[in-house]
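Q: Give me the fold of what follows.
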Amino acid sequence: MRFRHRRVAAAAALAAAAVLGLPACSAVLGGEESLVDADSLVVGVKYDQPGLGLETAAGSGEFEGFDVDVARYIADHMGIPPENVEFVGLNSAEREEMLISGEVDMVVATYSITPARRTQVTFGGPYYVAKQDVLVSADATDIQGARDLEGLSVCQSAGSNSVARITEGLGIAVEGTEQETYSDCIEELRSGSVDAVSTDNLILAGFFAQTPDAFRFVNNPFTDEKYGVGLPYGDTEACEAVNKAISRMYQEGDAAEMLDHWFGETDLEMVHSVPQFEGCD
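A: You can find the predicted model right below:
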């Protein structure tokens, strides 16, 4: 039986606990197995982000990118063979929902660790610390950093915090617009419907690498975006196993090879040292 099916029963236990007034954590975690006991995994990844998570052909179920490679590495470290790892495409707004519902067992999808998300999800990692940056049209040479976005339209994906980090975090007034995915934002930028797309530099570098003549990667980063591995809430054993895998991935040079493979031809300044973990409690 797949682990995700066992977690459906755990969700039912959670609902029952709410009805009976029992402590939810004890009702679920007391009878739920950890992901470290799984013999297969369903992993949620992005399907439209080149270099990170991209479905190679629509409906194929085959995915490629840095996040996909990281997920495979973690699964191998946990003793799960490649043939028992299934990838499912999702967008930013679906990550918590699909993890909590049990549709996926793990999420590796440019999933920034935030205090709000940690109330619903246990995060391993981070496996990479990206920085927010800006992508503009190739002819927008007057935009050299986030401050130059004042009064301009900036696109983000649904479920992202990117615009808020500019308006609330930096106090820069921009016109925020939202599309379902970042690939939709890129099309808005290409057509001239928005002035800029702002999100994590790994995401932007992947799109930039596809059509470097059409866009300009501002490459003036701000904020730290800690990419975590989303796990079922309370599964500290799996979190610890994931952190051990990430440490080995960097120490043995595999992370550097992955990053160079997917982003080596861009101007992105990449980090090859083990990130500081957030802790599994």
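
Q: From now on I want contacts and neighbour counts done on CA atoms only, so please keep to that.
A: OK.

Q: Centre-most residue in the chain?
A: Thr110 (1.7 Å; CA atoms, centre = their mean).

Q: Distance-wise, check that residue relative to Leu41.
A: Counting by CA to CA, to the nearest Å, the separation of Thr110 from Leu41 is 18 Å.

Q: residue ranges for the helices of the stretch 151-281 of the chain, please.
A: 162-167, 182-191, 201-210, 236-251, 254-263 (DSSP state H, counting those that start in this stretch).

Q: highest average neighbour count across these?
A: Comparing the helices of the stretch 151-281 of the chain by mean neighbour count (mean count of other CA atoms under 10 Å), helix 201-210 comes out on top with a mean of 23.

Q: close enough to count as contact, Glu188 and Tyr182?
A: No: under the criterion of CA atoms under 8 Å, Glu188 is not in contact with Tyr182, lying 9.6 Å apart.

Q: hang on, the earlier thing: the residue nearest to the centre of the chain: what secondary structure?
A: Secondary structure for Thr110, judged by DSSP: H, G, I helix; E, B strand; the rest coil, is strand.

Q: so what does the longest strand along the chain touch, helix or strand wise?
A: Assignment by DSSP state E gives strand 122-137 as the longest strand of the chain. Applying 3 or more CA pairs under 8 Å, 6 or more residues apart in numbering; DSSP states H and E, we find strand 122-137 packed against helix 182-191, strand 196-200, helix 201-210, strand 215-217, strand 222-231, helix 236-251.

Q: packing partners for the second one?
A: Looking back up the chat, that one is strand 196-200. The helices and strands touching strand 196-200, judged by 3+ CA pairs under 8 Å, 6+ apart, are strand 122-137, strand 153-157, helix 162-167, helix 182-191.

Q: Second input sequence below; structure requested for side-by-side comparison:
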Amino acid sequence: MWTRGGRGRTVAALGAVAVLALPACSAEGGAEAPVESLLDKTSVTIGVKADQPGVGIGGDGVYEGFDVDVANYIVEELELPNVEFVSITSNEREARLGGDPDLPPGTPVKDPVDMVVATYSVTPARSTLVTFAGPYYVAKQDILVRKDDPRVKGVADLAGLEICQGEGSNSADRVVTELGIDANVLDVPDSYTYSDCVQLLKEGEIDAVTTDDLILAGFLDEDPEAFQFVNSPFTEERYGVGLPHGDVAGCEAVNRAIDKMFQSGEAERSLVRWFGETDLDLVMSVPQFEGCG
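A: Below is the predicted model of the structure:
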């Protein structure tokens, strides 16, 4: 079903016949139309990041990283058919799963995906728009600065400094809104990603980038002479597998695959492959699942 090469590189190919399950449905102020389950699909499109070293990077259907390894394991365990990997940004995830709150129910989804494995933190607001399996990892929010900058030792030191976040992310907003730290969040275009923010950091246009430690560790590993990791975590980020809202059967099947990935040791091998040479305190045990209801 899959061919591999290098550090976890995967190439989509034709898959086996899908396991069948009854369509799931959910209610929010009344019954919703039944949702076609991931398990009933005759082809599956999976959204992953394309610009985050160690997590999800690549293009043209070929991607690699920890998130891609997780997605690949789920595909093989569930025998999902005709799988295609596509790039997705933080700003697109809900909409491409059919959970855009600004569109009327039944509106055709532009460039739809069936599953998202893309450093997708589970939040109460997002959980009203999509169904989350997992989480498959609990990351910590941390900070990346330039190698020669001694000013930032912890999140409080971001006060008065210029920071940046990828569009659709909430990491920098969390610093300002939830923690009350008076940092200046750069106003960026809708197309901005964390790789754009890291490039601005390298060029001296901003002072710091703060987001999940797995994401930052990948950028640091790619250019250790340019950056340093503050290594002072201050929140938990529970990475979930995003599915269309109401796909309970698909969610439960994905959870079983995630549990098996950890129990078999494959999750640990993947984490060590991508982040074993960093200073991160990697979590090797399966996280407690959120529940699919």
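
Q: Give me the TM-score for this pair.
A: Overlay of the two chains. TM-score (TM-score structural alignment, normalised by the length of structure 1): 0.86; 254 aligned residues with a CA RMSD of 1.8 Å.

Q: on that earlier part again, superposed on structure 2, where does the longest strand of structure 1 end up, distance-wise?
A: Once the two models are superposed, strand 122-137 of structure 1 sits on average 0.3 Å from its counterpart in structure 2 (mean CA distance after the TM-score superposition for structure 1).

Q: who are the neighbours in contact with the aligned partner of the residue nearest to the centre of structure 1 in structure 2?
A: Under the alignment (TM-score structural alignment), Thr110 of structure 1 pairs with Thr119 of structure 2. The neighbourhood of Thr119 of structure 2, defined by CA atoms under 8 Å, 6 or more residues apart in numbering, consists of 49, 55, 67, 239-240.

Q: closest to Val175 of structure 2 among the residues you listed?
A: Tyr239 (18.9 Å; CA to CA).

Q: wait, doesn't that closest one sit right on Lys140?
A: No: contact criterion CA under 8 Å: Tyr239 of structure 2 and Lys140 do not qualify, at 10.4 Å.

Q: Comparing the two, which residue is more hemmed in?
A: Each of Tyr239 of structure 2 and Lys140 has its neighbours counted (other CA atoms under 10 Å); Tyr239 has more, 24 against 21.

Q: Map that one onto structure 1.
A: By TM-score structural alignment, Tyr239 of structure 2 lines up with Tyr227.

Q: what's that match in contact with, if anything?
A: Tyr227 of structure 1 touches 109-113, 125-130, counting by CA under 8 Å, 6+ apart.

Q: could you redo the last one with a cut-off of 7 Å?
A: Residues in contact with Tyr227 of structure 1, defined by CA atoms under 7 Å, 6 or more residues apart in numbering, are 110-113, 126-129.

Q: Next one: the residue nearest to the centre of structure 1 from Gly51 of structure 1, what distance?
A: Using CA to CA, we find Thr110 of structure 1 at a distance of 11 Å from Gly51 of structure 1.

Q: Show the residue spans covered by the helices in the stretch 1-150 of structure 2.
A: 66-78, 93-96, 124-127.

Q: which residues in structure 1 does the first one align to?
A: Alignment of helix 66-78 of structure 2 against structure 1: residues 66-78, by TM-score structural alignment.

Q: Could you check that stretch and say which residues are buried?
A: Residues 66-75, 77-78 are the ones in stretch 66-78 of structure 1 that count as buried (16 or more other CA atoms under 10 Å).

Q: now it, how far from the chain's geometric center?
A: Offset of stretch 66-78 of structure 1 from its chain centre (CA atoms, centre = their mean, to the nearest Å): 13 Å.

Q: and what of stretch 39-54 of structure 2?
A: 11 Å.

Q: so how far is the first residue of it from its last?
A: Start and end residues of stretch 39-54 of structure 2 are separated by 28 Å (CA to CA).

Q: Alignment lookup: Leu144 of structure 2 to structure 1.
A: Aligned counterpart of Leu144 of structure 2 in structure 1: Leu135 (TM-score structural alignment).

Q: so what's its match up against?
A: Counting by CA under 7 Å, 6+ apart, the residues that Leu135 of structure 1 touches are 196-198, 204, 215-218.

Q: List just the nearest of those residues to Ala15 of structure 1.
A: Nearest to Ala15 of structure 1 among the contacts of Leu135 of structure 1, with distances taken as CA to CA, is Ser198, at 38.7 Å.

Q: how far away is the closest one from Gly44 of structure 1?
A: Distance from Ser198 of structure 1 to Gly44 of structure 1, by CA to CA: 23 Å.

Q: again with Leu20 of structure 1
A: For Leu20 of structure 1, the distance to Gly44 of structure 1 - CA to CA - is 32 Å.

Q: now swap in Glu55 of structure 1 and tell me
A: Glu55 of structure 1 is 12 Å from Gly44 of structure 1, by CA to CA.

Q: Pick out whichever of those two has more residues nearby.
A: Gly44 (28 against 21).

Q: ok, for the corresponding residue of structure 2 for that one, nearest residue in space, not its chain neighbours?
A: In structure 2, Gly44 of structure 1 lines up with Gly47, judged by TM-score structural alignment. Taking CA to CA, 6 or more residues apart in numbering, and ignoring the residues beside it in sequence, Gly47 of structure 2 has Val116 as its nearest neighbour in space, at 4.6 Å.

Q: I'd assumed Thr45 was in contact with the one you found.
A: No: Val116 of structure 2 is beyond contact range of Thr45, at 8.7 Å (criterion: CA atoms under 7 Å).

Q: Same drill for these two, tell me which one is more crowded.
A: Neighbour comparison, Val116 of structure 2 and Thr45: the larger count goes to Val116, with 28 against 21 (by other CA under 10 Å).

Q: Return the residues in contact with the more buried one.
A: 46-48, 241-243.

Q: Now with 8 Å, please.
A: Applying CA under 8 Å, 6+ apart, one finds that Val116 of structure 2 lies in contact with 46-48, 93, 97, 241-243.

Q: try Ala255 of structure 1
A: Taking CA under 8 Å, 6+ apart, one finds 249, 272 in contact with Ala255 of structure 1.
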